[in-house]
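Enquirer: from the sequence below, what's the structure:
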Amino acid sequence: MGGRFLSIGESMVELSQAGDGLLRKGFAGDTLNTAWYARACLPADWSVDYFTALGDDPLSQDMLSFIEAAGIETNNISRIKGGTPGLYLINLKDGERTFSYWRSTSAARQLAADADHLRGTIEGADVIYFSGITLAILATPLAVDTFLAELRRAKAAGKQVVFDPNIRPRLWADKKIMLNTISDGARAATLVMPSFDDEADNFGDANIEATIARYRALGVANVVVKDGAKGVTLDFEGARSHAPAVQAVHVVDTTSAGDSFNGAFLSRLVTGSTPQEAAIFAAEAAAIVIGHHGALINPDLLPKT
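Expert: Below is the predicted model:
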């Protein structure tokens, strides 16, 4: 029996170096990346939807076409008259990537502007996924409150609400507001999937046990802590387990390591695998992804079982 997976956040226009001073256009974003890998790994009886706000410009239309071509539904995406998507440029120097962003006027900042539309979109989903970046780019504190209220409502209704804190301090004007909002996001979730490095750097967690304890204290039933090459620690209703990382044959681009893990993990978890089984599958998928250029790789390259 299938279901509906909904990912909410910001997709951006990506400009990367194409040689001879030329740039290549693409589309990516943490929540879109996770939706992409969830779609690639879920069976056909599951639909995958992406929700954001886009403009009415040609770039927004190109992005819609790109998302739809991946088999991801876009029917609920809001369109903002006169709006445009955010944009980022990948800079390469000696093989190292840095990023320049233009997103202050991104239409995605208005994704919670229509509370009724947001509610209807969430009500139609079985699994709702969002991230700390989703919270960070919302235009106003009222928009954050509106968004989190709908997620709390979904959680109370028994839906699976999944949150990756994906902490990016440069997106937040104030560290205290950032930490409080991330914590509020966790309170609205049934499953939180943090990266330990982010939690240690920003919340000061001394170890993974501290990260799990903090999120459990916020009312989160299940926690999956990603710790790079050290693997993943899972705590589901207090039952603790560990899944090792899978070593990539050759690391080329780690941009979407966490996003691909999340999408692959959730694809297995919601279709009946145990958390341990889901984590083992997701680790294999992430190892393949980081062995290729770009955030989004050909789905045919991913593991099938």
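
Enquirer: CA atoms for contacts and neighbours, from now on please.
Expert: Will do.

Enquirer: the stretch 151-300 of the chain: helices as residue ranges?
Expert: 175-187, 196-203, 208-217, 257-269, 275-289 (DSSP state H, counting those that start in this stretch).

Enquirer: pick the most deeply packed of the ones you listed.
Expert: helix 257-269 (a mean of 26; mean count of other C-alpha atoms under 10 Å).

Enquirer: export the helices of the stretch 151-300 of the chain to TSV and tack on distance to D62?
Expert: Below are the helices of the stretch 151-300 of the chain laid out as TSV (distance: least, C-alpha to C-alpha, whole Å):
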stretch	distance to D62
helix 175-187	31
helix 196-203	33
helix 208-217	39
helix 257-269	22
helix 275-289	24
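
Enquirer: and those helices: which comes nearest L64?
Expert: helix 257-269 (19.9 Å; C-alpha to C-alpha).

Enquirer: just checking, what packs against the closest one?
Expert: helix 30-41, helix 275-289 (3 or more C-alpha pairs under 8 Å, 6 or more residues apart in numbering; DSSP states H and E).

Enquirer: nearest to E73, of the helices of the stretch 151-300 of the chain?
Expert: Of all those, helix 257-269 comes closest under C-alpha to C-alpha, at 15.8 Å.

Enquirer: quick check: angle from that closest one to helix 30-41?
Expert: Relative orientation of helix 257-269 and helix 30-41, computed by axes from the mean of the first three to the mean of the last three C-alpha atoms, to 10 degrees: 40 degrees.

Enquirer: now L269. Nearest residue, chain neighbours left out?
Expert: A278 (5.7 Å; C-alpha to C-alpha, 6 or more residues apart in numbering).

Enquirer: my guess is the one you found meets N262, correct?
Expert: No: contact between A278 and N262 fails when scored by C-alpha atoms under 8 Å: they sit 9.8 Å apart.

Enquirer: quick one more, to check against the first:
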Amino acid sequence: MTDVLLLGEPMGLFSATGYGSLKEAMTFNKSVAGAEINVGIGLSRLGHQVEYITKLGKDPIGEFIFEALQKEAIGTNFVTFDEDHNTGLMLKNKVKNDDPDTAYYRKSSAFSTLSKKDVENIDFNNIKVLHVTGIPPALSPSVREAVEYLMQKAKKAGTFITFDPNLRPALWESTQKMLEVLNALAKYADVVLPGISEGETLVGSSDVEAIAQFYKKNGADVVITKSGSQGAYVTEKSKETINVSGFKVEKVIDTVGAGDGFAVGILHAYLEGLNWKEAATYANAIGSLQVQHAGDNEGLPTKEVLNQYVEQNKK
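Expert: So this is what the prediction gives:
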């Protein structure tokens, strides 16, 4: 039985080893990056069975990513290779303060050719949760169609669906198209995970109640709104919204991957049978651990580390 099914584009990440701009950087460390692969790594480290739908180029970066998936114990049953398109990659510089600069090379990547036919044979009878983010639908019309088909099929099968809008305006042809597609996809989700700043774009308001009410009317049973260092707000149907405080972080190293870590906490708690307040606590904890590390997924904990961190930081 698969605990969580993910779909996304993993990229080769080249992180500069010395401080300075990307133009000046001469040496890099190689790793993997991408919202969904971060979620997969986080869940696997917590002991969950994960399968990952993706398409890689038949190239050294694609082969490196495939091996990385195997090393992290992420299922590769739905990974395919494309000999005509390259695997996406990104560069990241090293900074002493604030978030690093990044440069993406993913246009016309192998993953952007993924289509409905690549996901038609997936059987949801053996899958507990489908987790989707708003990034894949931005990458091409064929991926967009595949994502919607997958969510429709999961919904019909009664599979639990979580949706993280994860806005990337630069990847979309227009803001209007982004809003139209993502809010339509959110209708299939049982749980929606927007950020407060994303709410301003998606629903025209940064008010927690307005964001929650929009997605509840849109079909969600639970809306968990992220608020960075302030924690998260949990809104369930027929219940008042509650704030779940964040964890104190002395020094933020890199915020990349914090939102993915948050999603890991929500999914982990759901699979463990915990309530949504507890889920938000675990989500806040993993997010705070991640921002204390450089890299996209280096701070994602094992179950032992997570439980110890939560226990030590109880308020």
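
Enquirer: ok, back up a step: what sits against the residue nearest to L269 of the first structure?
Expert: A264, F265, L266, S267, R268, L269 (C-alpha atoms under 8 Å, 6 or more residues apart in numbering).

Enquirer: can we see that at 7 Å?
Expert: F265, R268, L269 (C-alpha atoms under 7 Å, 6 or more residues apart in numbering).

Enquirer: got CSV for those, with distance to R168 of the first structure too?
Expert: Shown next, in CSV, are the contacts of A278 of the first structure (distance: C-alpha to C-alpha, whole Å):
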residue, distance to R168 of the first structure
F265, 22
R268, 27
L269, 27
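
Enquirer: among those, which one lies nearest to K93 of the first structure?
Expert: F265 (33.0 Å).

Enquirer: contacts only, for that closest one.
Expert: A278, A279, F281, A282.

Enquirer: what about I208 of the first structure, distance to T233 of the first structure?
Expert: Applying C-alpha to C-alpha, to the nearest Å, the value for I208 of the first structure to T233 of the first structure is 8 Å.

Enquirer: next one: G29 of the first structure
Expert: Using C-alpha to C-alpha, G29 of the first structure is found at 25 Å from T233 of the first structure.

Enquirer: settle it for me: which of those two has more neighbours?
Expert: Taking other C-alpha atoms under 10 Å, G29 of the first structure and T233 do not tie; T233 has more neighbours (22 against 19).

Enquirer: ok, the more buried one touching S241?
Expert: Yes: with contact defined as C-alpha atoms under 7 Å, T233 of the first structure and S241 form a contacting pair (6.0 Å).

Enquirer: pull the number of nearby residues for A103 of the second structure.
Expert: 13.

Enquirer: repeat for the one 5 residues further on
Expert: Each residue near S108 of the second structure was counted by other C-alpha under 10 Å, and the total is 14.

Enquirer: ok, and the closest non-adjacent residue to the aligned partner of G42 of the second structure in the first structure?
Expert: The alignment partner of G42 of the second structure in the first structure, by TM-score structural alignment, is Y37. Nearest non-adjacent residue to Y37 of the first structure, counting by C-alpha to C-alpha, 6+ apart: G263, 4.9 Å away.

Enquirer: list the contacts of the one you found.
Expert: So G263 of the first structure contacts T34, A35, Y37, A38 (C-alpha under 7 Å, 6+ apart).

Enquirer: any idea how far it lies from F130 of the first structure?
Expert: 12 Å.

Enquirer: and G82 of the first structure, by the same measure?
Expert: In terms of C-alpha to C-alpha, G82 of the first structure sits 26 Å off from F130 of the first structure.

Enquirer: check D197 of the first structure too.
Expert: 19 Å.

Enquirer: where does E145 of the second structure land in three-state SS?
Expert: Here E145 of the second structure is recorded as helix under DSSP: H, G, I helix; E, B strand; the rest coil.

Enquirer: give the closest residue to it in space, chain neighbours not counted.
Expert: K116 (6.2 Å).

Enquirer: quick check, the one you found in contact with E148.
Expert: No: K116 of the second structure is beyond contact range of E148, at 8.9 Å (criterion: C-alpha under 7 Å).

Enquirer: which of the two has more neighbours?
Expert: E148 (19 against 16).

Enquirer: so where does the more buried one fall, helix or strand?
Expert: Using DSSP states H and E, E148 of the second structure maps to helix 141-157.

Enquirer: by contact count, what packs against that helix?
Expert: helix 136-139 (3 or more C-alpha pairs under 7 Å, 6 or more residues apart in numbering; DSSP states H and E).

Enquirer: contacts for the helix it packs on next, please.
Expert: By C-alpha under 7 Å, 6+ apart, helix 136-139 of the second structure touches G8, E9, S112, V143, R144, V147, L171, W172.
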